[in-house]
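Engineer: give me a model of this one.
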Amino acid sequence: MAEEICLFIKDGLIIKAPKKSPVLLRTIVLVFVMVCGVYICSVCLKQTNFSTKTKFLNIEVLESYCHEYDIDRSETPYLHYPKPKTFRRAECSCNPVRLFAILSMQRSGSGWFETLLNSHVNASSNGEIFSVKGRRENASSITKTLDRVYNLDWFTSASKNQCSAAVGFKWMLNQGLPEHHKEIVQYFNDRGVSVIFLFRKNLLRRMVSVIANSYDRYAKLLNGTHKSHVHSIEEAETLSRYKPVINLTSLMTDLKQMEVTVMKTLEQFQSTRHIILFYEDLVKNRTKLVDVQEFLKLPLMELISRQVKIHKGPLSEHIENWDDVNKTLQGTVYERFLHADY
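Structural biologist: I've put the predicted structure just below:
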């Protein structure tokens, strides 16, 4: 095999380079290739780790994308970003939703109050969802129903769907609340549900309304149709013509029992975030509706309702045995109910 000879000229002398062994050259090349391979592998591994970290970072960013960092931290437990199974919130997916429940008693103005609340463009109150017994059979069925409502998967005419900022319903005290109050309070506190208590101060007027409504359920005074709420003065006058007879024997006991029920409920749910409202205050002072909107952190709007009050004026005009009722309550703690306007 021919050998290459390199000549160098230095200070007039010719120096012949020594011969190099092929084995040595091959070893050098092999070492070079190995070093390059190790370097390339290390670079690839670093890129892979960076890519993985980037993916995790992206996931974290996506999960926290909807959170608002400029709000009071104390409000965080009450902000929710539902992901409905039945529709997409689209451009409203990052609008926070507040959860609420209106706790009340029949004929305490809850229907009227709910129409006011639903007149707000961002509020959805879905009626008496627990009037159906199957939904309140046990704590499990109650929880499942609540989950559907608060996940925006409960559809009624009041549903605002995508752009709801506050969603809830009204819950009567005789619809499973006393029996399962511990589980319900726990659920409300865990989920950040705000409670709106709505009661009536004048329990005698509530009693008149309950009896009259029960009578119309069977008599159907409005052309064979039972209506708990009306939207015209004529309808209201027709229903108010019926004057119930109050049971004097149980009158004091019945009024006392209503008071006890209200006080017991307030005690059971005192650990929740709540506001206490009275029907009479809402009627006389409409600024109370501002308090409600601020409680739910809603943009302030004028709330309206088409409902017309049925029993107006003095109670003496709406009770058949008024003289006996008046005599029974005179000098008692309930005497104040005889003269209240609402």
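
Engineer: contacts and neighbour counts: CA atoms only from here.
Structural biologist: Fine.

Engineer: name the SS class of Ile14, please.
Structural biologist: strand (DSSP: H, G, I helix; E, B strand; the rest coil).

Engineer: what's the spacing between the closest residue in space to it that isn't next to it in sequence and Ile15?
Structural biologist: Counting by Cα to Cα, 6 or more residues apart in numbering, Phe8 is the residue found nearest to Ile14 once chain neighbours are left out, at 6.0 Å. Distance, Phe8 to Ile15, by Cα to Cα, to the nearest Å: 5 Å.

Engineer: which residues are in contact with the residue nearest to Ala340 when sequence neighbours are not counted?
Structural biologist: Among residues not flanking Ala340 along the chain, Asn202 sits closest, at 7.1 Å (Cα to Cα, 6+ apart). Contact analysis of Asn202 by Cα atoms under 8 Å, 6 or more residues apart in numbering lists Phe337, Ala340, Tyr342.

Engineer: now the second one, please; I'll put the structures next to each other:
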Amino acid sequence: MAEAICVFTKGSIIIKPSKKSPNLLRMIVLVFAMVCGVYICSVCLNQTKFGTSSKLLNVQINQRHCHDHEVDQSQTPHVHYPKPETFSRAECACNPVRYFAILSMQRSGSGWFETLLNSHTNVSSNGEIFAVKERRNNVTSIMTTLDRVYNLDWFTSASKNQCSAAVGFKWMLNQGLMENHKEIVEYFNSRGVSVIFLFRRNLLRRMVSVLANSFDQYAKLLNGTHKSHVHSVEEADTLSRYKPVINLSSLVTELKQMEKTVLEALEYFSSTRHIILYYEDLVKNRTKLVDVQDFLRLPQMELTSRQVKIHKGPLSEHIKNWDDINKALRGTMYEKFLHYNDY
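Structural biologist: The predicted model follows:
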């Protein structure tokens, strides 16, 4: 646009520049603001990326630090570093933990065996947690319970959570284990859970123990109190006075069913890392406890229990209709149970 020329006086000329467009000024300010904004955002983004990288680096360093312990490479899938939600492991955060489950049947010595394990400074075995039906209603409730146990967020009197080197529990075969074995085997293998099978060789003795324990649940022979396990000779003698009558018509069938259940469990969980124990072997040969500690990669300790055995001596002293049982099993594959030298 041409500049305006104003004549005020004769012989004087003033040249007045025209006013700039306000829209142009606004555009210049807007562009400047956008450039500044882009610059600031790029700086913040770089700082965020650096912070995230630093955090990831720290996590990687911590994980690497926890795995610096001398662990056999073959054992790596079975070594864990839990991060509980309910407490901090503090200085034990990098202590490796191994997961285990004791698979057994009622009255097979699992309670006694678990007290032996829990006498170890670094073992937390949390009892028969699936005795509560709600915890085994379906696969989801089972997995949720297992996660809590192995994350060290399950608290019992046996818990040594902060510095536990091995954590587990005992699981009876009739507590949802066999019905959901496929999902449980998959869980055990994916989480690196080691399985300890514990059974009785003499199934007739187990039958006596089951019947006597069932009777005491109603009779409550110990001053009106039912006890599945006792800690004194006097209590053991009181409970052993009861001699059950065994049903002859179903005897062989029940023994066969027990054997079948044991064989199925061994087959179902054969793909897991496992060890097979028998109650009678543990009683007669305490070096078996050394094998268990080696299996769980624990420092060796002398394991002890306060539990007292209830049914001692020959079976003939603990079965009321012994003569009939003796005749019924003669010549069968179960005759060995009659005179099996358990102890």
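
Engineer: got a TM-score for the pair?
Structural biologist: After superposition, the two chains reach a TM-score (TM-score structural alignment, normalised by the length of structure 1) of 0.84; 298 aligned residues with a Cα RMSD of 1.7 Å.

Engineer: quick one on the thing from earlier: helix, strand or coil for the residue nearest to Ile14 of structure 1?
Structural biologist: Assignment for Phe8 of structure 1 (three-state DSSP): strand.

Engineer: again with Tyr218 of structure 1
Structural biologist: helix.

Engineer: do the same with Phe337 of structure 2
Structural biologist: Assignment for Phe337 of structure 2 (three-state DSSP): helix.

Engineer: show me what it lines up with in structure 1.
Structural biologist: In the superposition onto structure 1, Phe337 of structure 2 corresponds to Phe337 when matched by TM-score structural alignment.

Engineer: which ones are touching that match?
Structural biologist: Asn202, Leu203, Leu204, Arg205 are the contacts of Phe337 of structure 1 under Cα under 8 Å, 6+ apart.

Engineer: one more time with 10 Å, if that's ok
Structural biologist: Lys201, Asn202, Leu203, Leu204, Arg205, Leu315, Asn326, Leu329, Gln330 (Cα atoms under 10 Å, 6 or more residues apart in numbering).

Engineer: okay if I get these as TSV plus secondary structure and distance to Leu79 of structure 1?
Structural biologist: Below are the contacts of Phe337 of structure 1 laid out as TSV (DSSP: H, G, I helix; E, B strand; the rest coil; distance: Cα to Cα, whole Å):
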residue	secondary structure	distance to Leu79 of structure 1
Lys201	coil	32
Asn202	coil	36
Leu203	helix	36
Leu204	helix	39
Arg205	helix	38
Leu315	helix	44
Asn326	helix	50
Leu329	helix	47
Gln330	coil	50
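
Engineer: what is the nearest of these to Met252 of structure 1?
Structural biologist: Leu329 (8.0 Å; Cα to Cα).

Engineer: that closest one - nearest residue in space that isn't next to it in sequence?
Structural biologist: Using Cα to Cα, 6+ apart, the closest residue to Leu329 of structure 1 is Glu335 (5.1 Å).

Engineer: how many other residues sit next to the nearest residue to Arg241 of structure 1 once chain neighbours are set aside?
Structural biologist: Take Arg241 of structure 1 and drop its neighbours on the chain: the residue closest to it by Cα to Cα, 6+ apart is His318, 7.7 Å away. By other Cα atoms under 10 Å, the residues close to His318 of structure 1 number 21.

Engineer: before we move on, back to that, got JSON lines for the contacts of Asn202 of structure 1, with distance to Phe188 of structure 1 too?
Structural biologist: Shown next, in JSON lines, are the contacts of Asn202 of structure 1 (distance: Cα to Cα, whole Å):
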{"residue": "Phe337", "distance to Phe188 of structure 1": "34"}
{"residue": "Ala340", "distance to Phe188 of structure 1": "35"}
{"residue": "Tyr342", "distance to Phe188 of structure 1": "32"}
